[in-house]
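**Student:** The following comprises the amino acid sequence and a computationally predicted model.
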Amino acid sequence: MQTAPGAARFTGKVALITGGATGMGLATARLLLREGAKVVITGRSEDRLKRAAEDLGGGERLLAVAADVSRPADLARLTAEIRRRFDHLDTVFANAGVGVFKRLEEFTEEDFDSVVAANFKGVFFTVQHALPLLRDGGSVVINASWTHHKGLAVGSLYAATKAAAANLAKTLASDLAPRSIRVNSVSPGYIATDMFREAVSSAEAREASRQQVVLKRIGTPEEVASAVAFLASDAASYVNGVDLLVDGGVANSIPA
């Protein structure tokens, strides 16, 4: 895979992307590979990872490892494989997450445990396990969500975990500052991913979602990937502890 002229921000850099087999993670992996990075993608499904690796075609610059971020033992095995293959990390995109959207009275304890485990515990321990491999001056980007900026009736559990993840980015920005490791979060809006299509399954519901967006369209995984790449790059060298909305204006603006 060749790097496009003038687009080599990540040449020689090593990036870990959790949830990298689909959606925003896959789009970010593709962009970073195109810009010269060595990329590690991980996810729970070996079949999806295999398909993603074939799709990306990164050759020796791509490592795909099946792992569940909610299991610290899996993360320990993941980081051991990264150390053997690439020795270090320069950036982490803690992207893996799940969504369960119900009214409050419908949630079960199993729902609660699974969403918290993936969206908060998984993010926390992903960064912790990656830390020994992260070079000083590196970067971490955490995938949060527009839903922690605005109330959504069926999003109480999902939004709460994303609020925790966004706050974690702020606190880790302070915690890791002595090593000049920057930590930021992105908060995507309605993005055309498998999770969005599953949660918003009818044409009527998708149109209602689109109408909430000031730009009057659903976003793409590639648009989120561009924001992640900016935050991870040297172009954002003085950007730290921020939450970047990538939502077409849905959280902060009212459609005309």
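**Tutor:** Sure thing, it's come through. Numbering: from 1, shown residues only.
**Student:** all contacts plus neighbour counts: C-alpha atoms, from now on.
**Tutor:** Fine.
**Student:** next SSE after the helix of greatest length in the chain?
**Tutor:** Using DSSP state H to define each element, the chain has its longest helix at helix 156-175. Next helix or strand after helix 156-175 toward the C-terminus (DSSP states H and E): strand 182-188.
**Student:** what's downstream of that following strand, the next helix or strand?
**Tutor:** helix 194-199.
**Student:** Pull the residues that contact that following helix.
**Tutor:** Identification of contacts with helix 194-199 by CA atoms under 8 Å, 6 or more residues apart in numbering yields 22, 23, 98, 99, 100, 101, 190.
**Student:** again, only using 10 Å
**Tutor:** 22-24, 97-102, 189-191, 193, 200-201, 203, 205-206, 218 (CA atoms under 10 Å, 6 or more residues apart in numbering).
**Student:** And for stretch 204-217?
**Tutor:** Outside stretch 204-217, the residues touching it (CA under 10 Å, 6+ apart) are 189-192, 196-197, 199-200, 202-203, 218-219, 247-256.
**Student:** for it, which positions count as buried?
**Tutor:** Using 16 or more other CA atoms under 10 Å as the test for burial, stretch 204-217 gives 206, 209, 210, 212, 213, 214, 216, 217.
**Student:** about what we covered before: elements contacting the longest helix of the chain?
**Tutor:** helix 109-116, helix 122-130, strand 134-143, strand 182-188, strand 243-246 (3 or more CA pairs under 10 Å, 6 or more residues apart in numbering; DSSP states H and E).
**Student:** Go again with 7 Å.
**Tutor:** Judged by 3 or more CA pairs under 7 Å, 6 or more residues apart in numbering; DSSP states H and E, helix 156-175 is in contact with strand 182-188.
**Student:** by contact count, what packs against the strand it packs on?
**Tutor:** Going by 3+ CA pairs under 7 Å, 6+ apart, strand 182-188 lies up against strand 134-143, helix 156-175, strand 243-246.
**Student:** For residue 234, which of these is the nearest?
**Tutor:** Shortest distance between residue 234 and those, using CA to CA, is found for strand 134-143: 9.4 Å.
**Student:** Report the angle between the closest one and helix 156-175.
**Tutor:** For strand 134-143 against helix 156-175, the angle by axes from the mean of the first three to the mean of the last three CA atoms, to 10 degrees is 150 degrees.
**Student:** any idea which of the helices and strands packed on strand 182-188 is most buried?
**Tutor:** Mean neighbour count (mean count of other CA atoms under 10 Å) peaks for strand 134-143 among the helices and strands packed on strand 182-188, with a mean of 23.
**Student:** That one to helix 122-130, inter-axis angle?
**Tutor:** For strand 134-143 against helix 122-130, the angle by the same axes, to 10 degrees is 170 degrees.
**Student:** ok, structure two:
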Amino acid sequence: MSSLKDKIIVITGGNSGIGYTTAKAFLAKGAKVLITGRQPGAVQKAVHALGHPAEGFKADQSDMNDIRRLYEYLQGRFGKIDSLFVNAGVAKLAPFETVTEAQYDELMNINFKGAYFTIQQLLPLINDGGSITLLSALNAYTGTPNATVLSASKAALNSLGRTLSRELAYKRIRVNIVNPGIISTPLLEKAGLPDETREHLSNITPLGRLGQPEDIASLVTFLASADASFITGAEYNVDGGLMVHPLIA
């Protein structure tokens, strides 16, 4: 893989799970990484674990003021950046009949509005020839029950990525989308799934296992590298074949 040495990478929601693992992968390839997160203690802990030259910044992707503060900090600290990984997001399920306006706003504000304006605000800092990678989900396509708002937020994110890949092509900024399958992250652990449920999820995945954060990190670092210089507007399902499996519904 082409060297990412000294490239400046920004990862939203990078203090745990896929974001943290991806930050670790970028650092291993010689990049400089700044992660964001809503909880300053969690961000500080993650930066300490990642080690130099990782940095952190407290920012809530749903808060426009935080997004502006992030822009100002990055401009002063680095001037320009090479890659943005829009990873921050939430996944909450509820039957359609019970969804409240507050629940709707939370998901849409973080997953889509926040991502939209994070890209818009940070765009002037991204070097020509840089990259933007959006972390979406299979929910953008699968019509999963109880995920009306989640699915809509992810479908909007995918549409944004496709559109921006054309709109930003004049700057040679590549925009790609990653749709993870069922990934074993702290979020999944917190759900308290019984062993039989985890086994079932593994069994319905054609490759016979849950995904690992490293599976996503490998693709994201590739998409930020020069080896992916002719890839833009692409969507990658990293799901062990789940998308084409009839039991996904």
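**Tutor:** Structure received. If you're wondering where the values come from, they're calculated on a predicted model, not measured in any experiment.
**Student:** circling back: reformat the buried residues of stretch 204-217 of structure 1 as TSV; add distance to residue 43 of structure 1 and secondary structure.
**Tutor:** What follows is those, written out as TSV (distance: CA to CA, whole Å; DSSP: H, G, I helix; E, B strand; the rest coil):
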residue	distance to residue 43 of structure 1	secondary structure
206	27	helix
209	28	helix
210	29	helix
212	31	helix
213	30	coil
214	33	coil
216	32	coil
217	28	coil
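**Student:** Pretty sure residue 182 is one of the things residue 237 of structure 2 touches, is it not?
**Tutor:** No. With contact defined as CA atoms under 7 Å, residue 237 of structure 2 does not reach residue 182; the gap is 10.9 Å.
**Student:** before we move on, back to that, of the contacts of helix 194-199 of structure 1, buried ones?
**Tutor:** 22-24, 97, 99-102, 189-191, 200, 206, 218.
**Student:** burial of residue 254 of structure 1, as a residue count?
**Tutor:** Residue 254 of structure 1 has 10 neighbours, counted by other CA atoms under 10 Å.
**Student:** So it, which state does it fall into?
**Tutor:** With DSSP: H, G, I helix; E, B strand; the rest coil as the basis, the three-state label of residue 254 of structure 1 is coil.
**Student:** Quick check: the aligned residue for residue 225 of structure 2 in structure 1?
**Tutor:** In structure 1, the residue matched to residue 225 of structure 2 (TM-score structural alignment) is residue 233.
**Student:** An error on my part: the question was meant for residue 204 of structure 2.
**Tutor:** Using TM-score structural alignment, residue 204 of structure 2 pairs with residue 212 in structure 1.
**Student:** Please report how far the alignment partner in structure 2 of residue 117 of structure 1 lies from residue 62 of structure 2.
**Tutor:** Counting by TM-score structural alignment, residue 117 of structure 1 corresponds to residue 109 in structure 2. Distance, residue 109 of structure 2 to residue 62 of structure 2, using CA to CA, to the nearest Å: 5 Å.
**Student:** for residue 81 of structure 2, same thing?
**Tutor:** From residue 81 of structure 2 to residue 62 of structure 2 the distance is 21 Å (CA to CA).
**Student:** Which positions within stretch 19-39 of structure 1 qualify as buried?
**Tutor:** Buried, per 16+ other CA under 10 Å, within stretch 19-39 of structure 1: 19-39.
**Student:** what sits against the spatially most central residue of structure 2?
**Tutor:** Nearest residue to the geometric centre of structure 2 (CA atoms, centre = their mean): residue 87, 2.1 Å. Shown in contact with residue 87 of structure 2 (CA atoms under 7 Å, 6 or more residues apart in numbering): 11, 12, 13, 19, 134, 135.
**Student:** what residue of structure 1 takes the place of it?
**Tutor:** Looking across to structure 1 (by TM-score structural alignment), residue 87 of structure 2 lines up with residue 95.
**Student:** what does residue 96 of structure 2 give?
**Tutor:** Per TM-score structural alignment, residue 96 of structure 2 is aligned with residue 104.
**Student:** any idea how far residue 114 of structure 1 is from its match?
**Tutor:** Counting by CA to CA - residue 104 of structure 1 and residue 114 of structure 1 are separated by 16 Å.
**Student:** the more surrounded of the two?
**Tutor:** Taking neighbours as other CA under 10 Å, residue 104 of structure 1 and residue 114 compare with residue 114 leading, 16 against 12.
**Student:** which residues sit in contact with the counterpart of residue 20 of structure 1 in structure 2?
**Tutor:** Aligning on TM-score structural alignment places residue 20 of structure 1 opposite residue 14 in structure 2. Contacts for residue 14 of structure 2 (CA under 7 Å, 6+ apart) come out as 20, 23, 35, 36, 37.
**Student:** Can you name the two of those residues that sit furthest apart?
**Tutor:** Spatial extent of these (CA to CA) is set by the pair 23 and 37 at 12.8 Å.
**Student:** Would you reformat the helices and strands packed on strand 182-188 of structure 1 as a markdown table and include distance to residue 108 of structure 1?
**Tutor:** What follows is those, written out as a markdown table (distance: least, CA to CA, whole Å):
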| stretch | distance to residue 108 of structure 1 |
| --- | --- |
| strand 134-143 | 24 |
| helix 156-175 | 11 |
| strand 243-246 | 30 |
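**Student:** Minimum distance to residue 52 of structure 1: which of those has it?
**Tutor:** strand 134-143 (19.6 Å).
**Student:** now the nearest residue to residue 215 of structure 2 once chain neighbours are set aside: how far from residue 222 of structure 2?
**Tutor:** Sequence neighbours aside, residue 238 is the residue nearest to residue 215 of structure 2 in space, at 7.4 Å (criterion: CA to CA, 6 or more residues apart in numbering). Going from residue 238 of structure 2 to residue 222 of structure 2 by CA to CA gives 13 Å.
**Student:** which residues do these two both contact?
**Tutor:** In contact with both residue 238 of structure 2 and residue 222: no residue, using CA under 7 Å, 6+ apart.
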